[in-house]
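> Turn this into a structure:
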Amino acid sequence: MKLDLKALTKIVRSIVSTHEEEIGCDDCYAEVDIFAEMVLQGKDADSALPLIKYHLDHCGNCREEFEALLETLTAMDA
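Predicted coordinates:
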């Protein structure tokens, strides 16, 4: 198997950015509504739920779900 520079760089970045404590998509999904509510209330969600923040920063699928949830909650409050 040959790895090009782009693929190798992506693998190395993933390894370097790995933390001892991480959560998966299921755990993130279970708490993302709390995170979103905190964001909308102007609370420090990043500090309160750092594992959710970290996961959202590194998982595009969960980030998209979070952004859609924020849009929905914002529209409901309007």
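> rest of the way, CA atoms for contacts and neighbours
Noted.
> who's in contact with the helix ranked longest in the chain?
Secondary structure of the chain per DSSP state H: the longest helix is helix 60-77. Outside helix 60-77, the residues that touch it by Cα atoms under 8 Å, 6 or more residues apart in numbering are Cys25, Cys28, Tyr29, Val32, Asp33, Ala36, Leu40, His55, Leu56, Asp57.
> one more, for comparison:
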Amino acid sequence: MSLSPDELKELARFVLRTRPDEIGCDDWLGYAPSYAELVAALQPIQEPLQQAAEHLDTCPECAEEFRALLAALKDDGAGS
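Coordinates of the predicted model:
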């Protein structure tokens, strides 16, 4: 598999943004429901959920799933 120069730059950008204490996708999935409820309710985010927020900054796949989860929460709230 060969990466284009732009793909290599993006990959390098993500690698450089990683930190030793950051959570992975599996951990984020465990925090996702609680984190989404707080965001939907406009509540402050505290540790360890702050790490869930930070993960979304570096993981486009989880960020996309989060947007879908948040939209579902908002749709559910509107129907109640």
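> TM-score them against each other, please.
Once superposed, chain against chain, the TM-score is 0.80 (TM-score structural alignment, normalised by the length of the first structure); 77 aligned residues with a Cα RMSD of 2.0 Å.
> center of the first structure, which residue is that?
Leu56 (0.6 Å; Cα atoms, centre = their mean).
> What separation is there between the nearest residue to it once chain neighbours are set aside and Thr72 of the first structure?
Nearest residue to Leu56 of the first structure, sequence neighbours excluded (Cα to Cα, 6 or more residues apart in numbering): Arg63, at 4.9 Å. Distance, Arg63 of the first structure to Thr72 of the first structure, by Cα to Cα, to the nearest Å: 14 Å.
> So between those two, which is more surrounded?
Shown here are Arg63 of the first structure and Thr72; by other Cα atoms under 10 Å, Arg63 has more neighbours (17 against 11).
> picking up where we left off before, map the residue nearest to the centre of the first structure across to the second structure for me.
For Leu56 of the first structure, the aligned residue in the second structure is Leu56 (criterion: TM-score structural alignment).
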